[in-house]
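Undergrad: Got a predicted structure plus its sequence, pasted below:
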Amino acid sequence: MSTRESKSPPFSSLARKASVVAGATLVSRIMGFIRDLIIAFTLGAGPMADAFFVAFRIPNLLRRLFAEGSLTMAFVPVFTKIKKESGAQSAFALARSVQIWLLLILGGITLLALFFAAPLTMLVAPGFREDPEIFETTVTLVRICFPYIIFISSVALCMGILNSMNHFMAPALAPALMNITLILSALGAYYSGMSVALALSFGVLASGLIQWLFQYPFLKKSGFGWRGNFSLFDPGVKRIGKLMLPTVFGAAVYQLNILAGTILASFLASGSIAYLYYADRLVQFPLGVFAVAIGTAALPSLSSLAGDRDMQGFKGTLNSSLSLTLFIALPSTAGLIGLSYPLIDVIFGRGAFGDDAVQATSLALVGFAVGLPAFSCVRPLLSAFYALEDTVTPVKIAVISLVLNIALGILLMQHLQHLGLALAASLSSWVNVLLLGLALGRKTGPWLTAGTNLVKMTLASCALLFMLKFVSVTSWMAMALIPVWAVIYFALAWMLKIPDAQILINSLKHKSGQE
């Protein structure tokens, strides 16, 4: 019996769940692009932009560490197990208990951050000390942005509850509300003559509250309410805490790599942090829309299969997740590399964002794009480890990857400036994925069965990149031709008989009611 015929959730079912997350996330990412376009237009890539991005980076990193990267992935397996063994009400009591702990812990961290904002800023952007005015501005923005972590971590808890109950739409749509809030903040400040960086910082804080309030009607519809039984010392809380402690480092290695890049970039020319930020935002589009969506959809299934000790189904679901992830990530890599300049030019190249910024950001995009397949595979692999309740192994590997990223960053930035930092993040993530795969094999035995398909996807993506490099058109025409390149890739996949292409098409037909 093949992995896709085991009693694991069918691959088409996984694809449909992932398509719900991807569809909602696509809306959020499009709004994110508009947000970044507006920020680039109103703020540019100068010192004030660097100040805002550093201030926003700190709570955003903690969001990845304590919320999406750690809390959600530790919470879902425990919540799923309790719901299956003791019923929904016991699982809901666990969720309320976790929320109280979040308020206590993150409230305390926020108070410390407000008091020690200056040392915190110096830690994240030590190079800013050379410009006292920018340093003080950044400290002020950090104090405004930081409480966002309280609200967004609660949003992540809501996401874990809803995902465990097979509701994926509302959590995936929540970031769109943040993007809308930041767009309105930037435009309002720009046309009223106020400080755009200051308005954006207040917008970050407001967006956290808005996203949390947005989740409540969907939680209520699922039968959950914040009023009810709870226990601060619930055994499930203790289990989540034990799982979270190591995942704070392991589940967010990519974000920690980006933070290391921010610290190192603060020593480079003005604008370097902004170049890396804008390039990372473009890489985050396929990563967030598809890779994270697939990992999010797969985690509850992997947790359930691990709980049932169905290792054949477990491996089948993991292979399906990775295959579907790379089916999108590999051609996305080709597209980002082949269209790096046109993408940056069309999306950001206006207003305060001049041609020099376009050139510099397009180089950073190439550096990050090299690592996109690795960035994409991390989430499914981590989901597999967390479903098996092994959070220690990813931490050990994350430490190796982080140290390698810093070492490579210091080495490469000497000659390649900010491009070297982007390449360092990519190379260290490839090492991270390789070590995760090897470690998983030691736990489960041979598990990778999609190797042939991966070779075919790589060949199709290389062919796509080759064609992109030989087409010389204007930036706007290059953007207009993106749907054509997507069709060409699907045609190549069909000719190479890659099953993911047919399954995705069938899934879309099912969603549109054509089956």
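TA: That came through fine. Numbering: from 1, shown residues only.

Undergrad: contacts, neighbours, all on C-alpha from now
TA: Will do.

Undergrad: How about the contacts made by Ala18?
TA: Ala18 makes contacts with Phe290, Ala293, Ile294, Thr296, Ala297, Ala298, as judged by Cα atoms under 8 Å, 6 or more residues apart in numbering.

Undergrad: List the contacts of the second one.
TA: Same thing as Ala293. Applying Cα under 8 Å, 6+ apart, one finds that Ala293 lies in contact with Ala18, Ser19, Val21, Ala22, Thr25.

Undergrad: on that earlier part again, ok, of the contacts of Ala18, which come out buried?
TA: Neighbour-count burial (16 or more other Cα atoms under 10 Å) applied to the contacts of Ala18 gives Phe290, Ala293, Ile294, Thr296, Ala297, Ala298.

Undergrad: In CSV: those residues, plus distance to Leu454.
TA: Listed next are the buried ones among the contacts of Ala18 as CSV, based on distance: Cα to Cα, whole Å:
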residue, distance to Leu454
Phe290, 17
Ala293, 19
Ile294, 17
Thr296, 21
Ala297, 21
Ala298, 19
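
Undergrad: Which members of those occur in helices, if any?
TA: Among these, the members found in helices (DSSP state H) are Ala293, Ile294, Thr296, Ala297, Ala298.

Undergrad: another one to put next to it:
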Amino acid sequence: MSVDESKSDRDESQEVLDKKPDITAEPNQLPEPAASQESGSAPVKDKKHSEGIGKTFGLVAILTFASKFIGLARDIVIMQAFGTSKTTDYYYFANLVTGNFLVLFGGLGGPFHSSAVSVMAAKKDSPDIGKLTGQVLMVTTIILSVLTVLIYLLAPYVIPIVIPNADPKEVLTNLNIMLPMIIITGLVGVGAGISNTFKEYFWPSLAPAMASIAIIAAVILYPEAGGICLAVGTLLGAVGQFLVQLPGIMKSRPELTSLGKLEGGVKEYFHMLGPAAISTSIGQLNVYIDVFFMSGLAVGSYTALLNANKLIQLPLGVLVVSMIVPLLPRFTKQVADGEIDALKDQFRRAVRVVWFLVLPLVTLMLAMPGPIVRLLFQRGQFDEQSTQLVVLALSYLIPSSFFYVARDILTRIFYAHQDSTTPFRIGLAALIVKALGDWLLVGPLGLGGIALSTTIVTIFNMTMLAICARKKIGSLGVRTMVVPAVIMIGGSAVCGVVASFCQSFIIAHLSLPGKVGAFIALGLSIAIAAAIGLSIYVALCLLLKLEEPAIALKRIKNRAK
């Protein structure tokens, strides 16, 4: 995430995912390595299929946004009840094993989902698809059950080592309540992959909201239970996430069959799953490294880091996940049909469009971090000290957004080639970079050092993936992305500066009585400032003839028809 593109990739406005090249190449016929993409053989666009992909993107984006919004409401409820305290720290420490396992492994784009899509997409019309689905679900459940037992037995010995300054009993209590989520994770991930294969996007995209709703209910009903109510709510939410996968799973007509003779697709599934799961686990080890180095920092530091990351993930999660869900099956088919030029073109457009949408939003967070955090969280047990901790982490994490987008889309190129080994190796190297970064930066910068090392690792990861992708499929045409990227970054910077000035001016001159009045004034100042900044950003992009505003406008018009 070089071969020049014919007529330039930017000669006509096209929606990412809304235009699909007509597949004309013979299966498995890849272009010669020396073949240039500067030829005039631009693929013909398939309008009907592109409209379907556009609708898929829109549906997934809307549902993912709804889930993210409910997730934000969940975080607000938790912070109001417990603030950045030992209660939240210990819950989140335990959640590293269970809740994060569900998000990373069972979520859209996770290893279970990606592996299931890679195998099911090629076999969904097979008469044995029901047997394949049943065996994949059964074997996944058995393996994760064994893993759950191992974690239960080893946790009392590992927790004091990984989190030396925490109360191991408190962490262990939360962990044991949530342990069944390990098993649920595989079922959720495979279910989402099956749903994706059979074009059932509604329920998988809505699933994360189930977890948030359950936690909100638990905190509101039993706040006096402290971390216990959070753990119970999280477990019930995971069960809800699995239940909403059932409509998609049933489309494959799963059969309970003997495991004595496995379907061929089962072996392919685990061949993909193994390296992908290990690669994701390495990413999880980065989090444990953070926890180890943060255990001596101020109480609530880990909670603050998580909340900062969640704020950034609000725009990133909606746009990147919405992009990845329809992209992976397309990448996979393009690779199978030898349409490597089409894959590269799709990659470039996807990255540019998400950059266009994400950069101004995260820049607004960087320009107005204090007001935004106060508006969302500062009430109840969440005080000014908590706000400053989140702002500190946010300031160092935001620059990673630019690279995060390209990294996640690049990873799907490798999955489309059924290559999960390369991301695994890069993740292993990133683990070393993360440990070194935390060790060097936590001393002088504290919490900010942990956040900064995360940004550095994201840059490293994206760079290595891009280098390896170039070796695998040839030039990605990155040069064509430089000018639009510079325009977007420059426009976002202007957007942020103007918004920061406007927000400060408005809040200084807008006075409303009472706490509610002050809350409304703060919200209005942020909203007006953001609207002004975003308007300037779009105007600058149009003035400099960037095509992405036209793409976004076209999408809105198409959705309105």
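TA: In hand now; what should we look at? These figures come from a predicted structure and were not determined experimentally.

Undergrad: would you turn the contacts of Ala293 of structure 1 into a markdown table with secondary structure?
TA: Output for the contacts of Ala293 of structure 1, formatted as a markdown table (DSSP: H, G, I helix; E, B strand; the rest coil):
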| residue | secondary structure |
| --- | --- |
| Ala18 | helix |
| Ser19 | helix |
| Val21 | helix |
| Ala22 | helix |
| Thr25 | helix |
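
Undergrad: Strands along the stretch 401-550 of structure 2, start to end?
TA: Here the stretch 401-550 of structure 2 has no strands by DSSP state E, counting those that start in this stretch.

Undergrad: just to revisit the earlier point, format the contacts of Ala293 of structure 1 as a markdown table; extra columns: distance to Leu177 of structure 1.
TA: Output for the contacts of Ala293 of structure 1, formatted as a markdown table (distance: Cα to Cα, whole Å):
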| residue | distance to Leu177 of structure 1 |
| --- | --- |
| Ala18 | 21 |
| Ser19 | 20 |
| Val21 | 16 |
| Ala22 | 16 |
| Thr25 | 12 |
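
Undergrad: just these now: which is nearest Thr361 of structure 1?
TA: Within the contacts of Ala293 of structure 1, proximity to Thr361 of structure 1 (Cα to Cα) peaks at Thr25, which comes in at 24.0 Å.

Undergrad: what's that closest one in contact with, if anything?
TA: Thr25 of structure 1 makes contact with Ala172, Leu173, Pro175, Gly288, Val289, Ala293 under the criterion Cα under 8 Å, 6+ apart.

Undergrad: what about the corresponding residue of structure 2 for the first one, is that helix, strand or coil?
TA: Using TM-score structural alignment as the criterion, Ala172 of structure 1 maps onto Ser205 of structure 2. With three-state DSSP as the basis, Ser205 of structure 2 sits in helix.

Undergrad: Neighbours of Ser205 of structure 2, how many?
TA: Close neighbours of Ser205 of structure 2, defined as other Cα atoms under 10 Å, add up to 28.

Undergrad: My guess is it contacts Phe65. True?
TA: No: using Cα atoms under 8 Å, Ser205 of structure 2 makes no contact with Phe65, being 9.2 Å away.

Undergrad: Between the two, which contacts overlap?
TA: Contact criterion Cα under 8 Å, 6+ apart; no residue bridges Ser205 of structure 2 and Phe65 by contacting each.

Undergrad: Going by residue numbers, what spans are helices in the stretch 1-150 of structure 2?
TA: Applying DSSP state H, counting those that start in this stretch to the stretch 1-150 of structure 2 gives helices spanning 47-82, 86-95, 99-106, 111-123, 129-162.

Undergrad: let me fix that: the stretch 301-450 of structure 1
TA: Going by DSSP H, counting those that start in this stretch, the stretch 301-450 of structure 1 shows helices at 311-338, 340-348, 355-369, 372-387, 392-416, 418-444.

Undergrad: can you tell me how far the residue nearest the centre of structure 2 sits from Thr458 of structure 2?
TA: The residue lying closest to the centre of structure 2 (Cα atoms, centre = their mean) is Gly317, at 4.6 Å. Per Cα to Cα, to the nearest Å, Gly317 of structure 2 is found 16 Å from Thr458 of structure 2.

Undergrad: now Leu445 of structure 2
TA: Applying Cα to Cα, one obtains 19 Å for the distance of Leu445 of structure 2 from Thr458 of structure 2.
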